[in-house]
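In: Quick check, what structure comes out for this input:
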Amino acid sequence: MKILILNGPNLNLQGRRDVAVYGSTAFEEYLTRLRAVFPDVGLDCFQSNVEGELIDALHRSEGRYDGVVFNAGGYTHTSVALRDAVAAIATPVVEVHISSILAREEFRHVSLLAPVVRGSIMGFGLDSYRLGVEALLLQK
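Out: Sure thing, here's the model as predicted:
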């Protein structure tokens, strides 16, 4: 099984940005641990601060990946284009968030992606990604 972990804007700063909310572990460090937990799963990762590059990655996932674990960051609440891209592909997508978007500022309470993904996982820190991978493995 191959899974794409897709990270949106500012997630390249994981471990340095707002550590009280997101923690101090760099994503690369966490990804190494995640790969050790799932040695039989091909876990690829792509991060971009550019909306169009995330859309392109979603489109390219078809036929290459069995699922996508997607943290769209701030685009979760604003991007109709990302919502449409997720809805347009057959690859199953699980939305993840490090923090609970429902416990944050009111403008973060609405996910435009939630209606078109297989499920949403939030609030478990970086372990939200592990739970996202597990959810996709259960779908097979």
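
In: going forward, measure contacts and count neighbours with C-alpha atoms only.
Out: OK.

In: Show the residue spans covered by the strands in this structure.
Out: Applying DSSP state E to the chain gives strands spanning 2-7, 42-47, 67-71, 93-97, 119-122.

In: Now find how far off-centre the first one is within its chain.
Out: What that stands for is strand 2-7. For strand 2-7, the separation from the chain centroid amounts to 7 Å (computed by C-alpha atoms, centre = their mean, to the nearest Å).

In: How about the fourth one?
Out: A distance of 5 Å separates the centroid of the chain from that of strand 93-97, by C-alpha atoms, centre = their mean.

In: and what of the shortest one?
Out: Its chain's C-alpha centre lies 9 Å from the corresponding centre of strand 119-122 when counted by C-alpha atoms, centre = their mean.

In: distance of Met122 from Leu6?
Out: Look at Met122 and Leu6: by C-alpha to C-alpha, to the nearest Å, they are 15 Å apart.

In: Here is the second sequence; please produce its structure so I can put it next to the first one:
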Amino acid sequence: MLHIHVLNGPNLNLLGTREPHIYGAETLDDVEQKLVAYGKEHDISFTMRQSNHEGQLIDWLHEARTKADGVIINPGGLTHSSISLADAVAAIAIPVVEVHLSNIFARESFRAHSTISAVATGILTGFGTTGYLMAAHALAAHLSRTEKG
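Out: Below is the predicted model of the structure:
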């Protein structure tokens, strides 16, 4: 069974109520329920976490290094500014998929830059909460290819 950590950054605890015209009406609980259902069908377990604190996300990335097969991360606003978070992604040596609910390239110009993308295995942006399921599928496929050599 694969184990994937799903890490969510600042303000994602407000998902479902924060700017639903941009981020949608689903909550992180809704995302978790969909991932758990997907995991039952595909032999994947998930650990879901959210923090508004950069250091906590870094600690969870370090923990994932030894407790997870891969990570799905939505760094929220830290996407555009956190060198420390990017360094942590680069340091853990397991695949990391970056997810964004909105298309960061179709919004304000400052959002088009991600410190994480250069060190992530892949990025999904603009598919709303479905991006988490897409990331889980892509990460599982990547891990399967990696295992087969």
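
In: TM-score of the superposition?
Out: With the length set by TM-score structural alignment, normalised by the length of structure 1, the two chains reach a TM-score of 0.98; 140 aligned residues with a C-alpha RMSD of 0.7 Å.

In: Identify the residue nearest the geometric centre of structure 1.
Out: Phe70 (2.1 Å; C-alpha atoms, centre = their mean).

In: What is the aligned counterpart of that one in structure 2?
Out: Aligned counterpart of Phe70 of structure 1 in structure 2: Ile73 (TM-score structural alignment).

In: Hmm, its match is touching Val97, no?
Out: Yes. Between Ile73 of structure 2 and Val97 there is a contact at 6.2 Å, judged by C-alpha atoms under 8 Å.

In: which strands and helices sit next to the top helix by length along structure 2?
Out: In structure 2, with assignment by DSSP state H, the single longest helix is helix 130-148. Under the contact criterion of 3 or more C-alpha pairs under 8 Å, 6 or more residues apart in numbering; DSSP states H and E, helix 130-148 of structure 2 touches helix 28-42, strand 70-74, strand 96-100, strand 122-125.

In: Which one of those lies nearest to His21 of structure 2?
Out: Of all these, strand 96-100 sits nearest to His21 of structure 2, with 14.6 Å by C-alpha to C-alpha.

In: corresponding residues in structure 1 for the closest one?
Out: Alignment of strand 96-100 of structure 2 against structure 1: residues 93-97, by TM-score structural alignment.

In: Mean distance of the matching stretch to its aligned residues in structure 2, please.
Out: The superposed stretch 93-97 of structure 1 is, by mean C-alpha distance after the TM-score superposition for structure 1, a mean 0.4 Å from where its aligned residues fall in structure 2.

In: Look up how far Ser100 of structure 1 lies from the nearest residue to Leu102 of structure 1 once chain neighbours are set aside.
Out: Once flanking residues are discounted, Leu102 of structure 1 sits nearest to His109: 4.8 Å by C-alpha to C-alpha, 6 or more residues apart in numbering. Distance, His109 of structure 1 to Ser100 of structure 1, using C-alpha to C-alpha: 9 Å.

In: again with Tyr129 of structure 1
Out: Tyr129 of structure 1 is 13 Å from Ser100 of structure 1, by C-alpha to C-alpha.

In: which ones are touching Asp44 of structure 1?
Out: Going by C-alpha atoms under 8 Å, 6 or more residues apart in numbering, Asp44 of structure 1 touches Lys2, Ile3, Leu4, Ile5.

In: if we go to 10 Å?
Out: The contact partners of Asp44 of structure 1, taken as C-alpha atoms under 10 Å, 6 or more residues apart in numbering, are Lys2, Ile3, Leu4, Ile5, Leu6, Leu31, Arg35, Tyr65, Val68.

In: try Leu34 of structure 1
Out: Per C-alpha under 10 Å, 6+ apart, neighbours of Leu34 of structure 1: Glu28, Val41, Leu43, Leu126, Asp127, Tyr129, Arg130, Val133.
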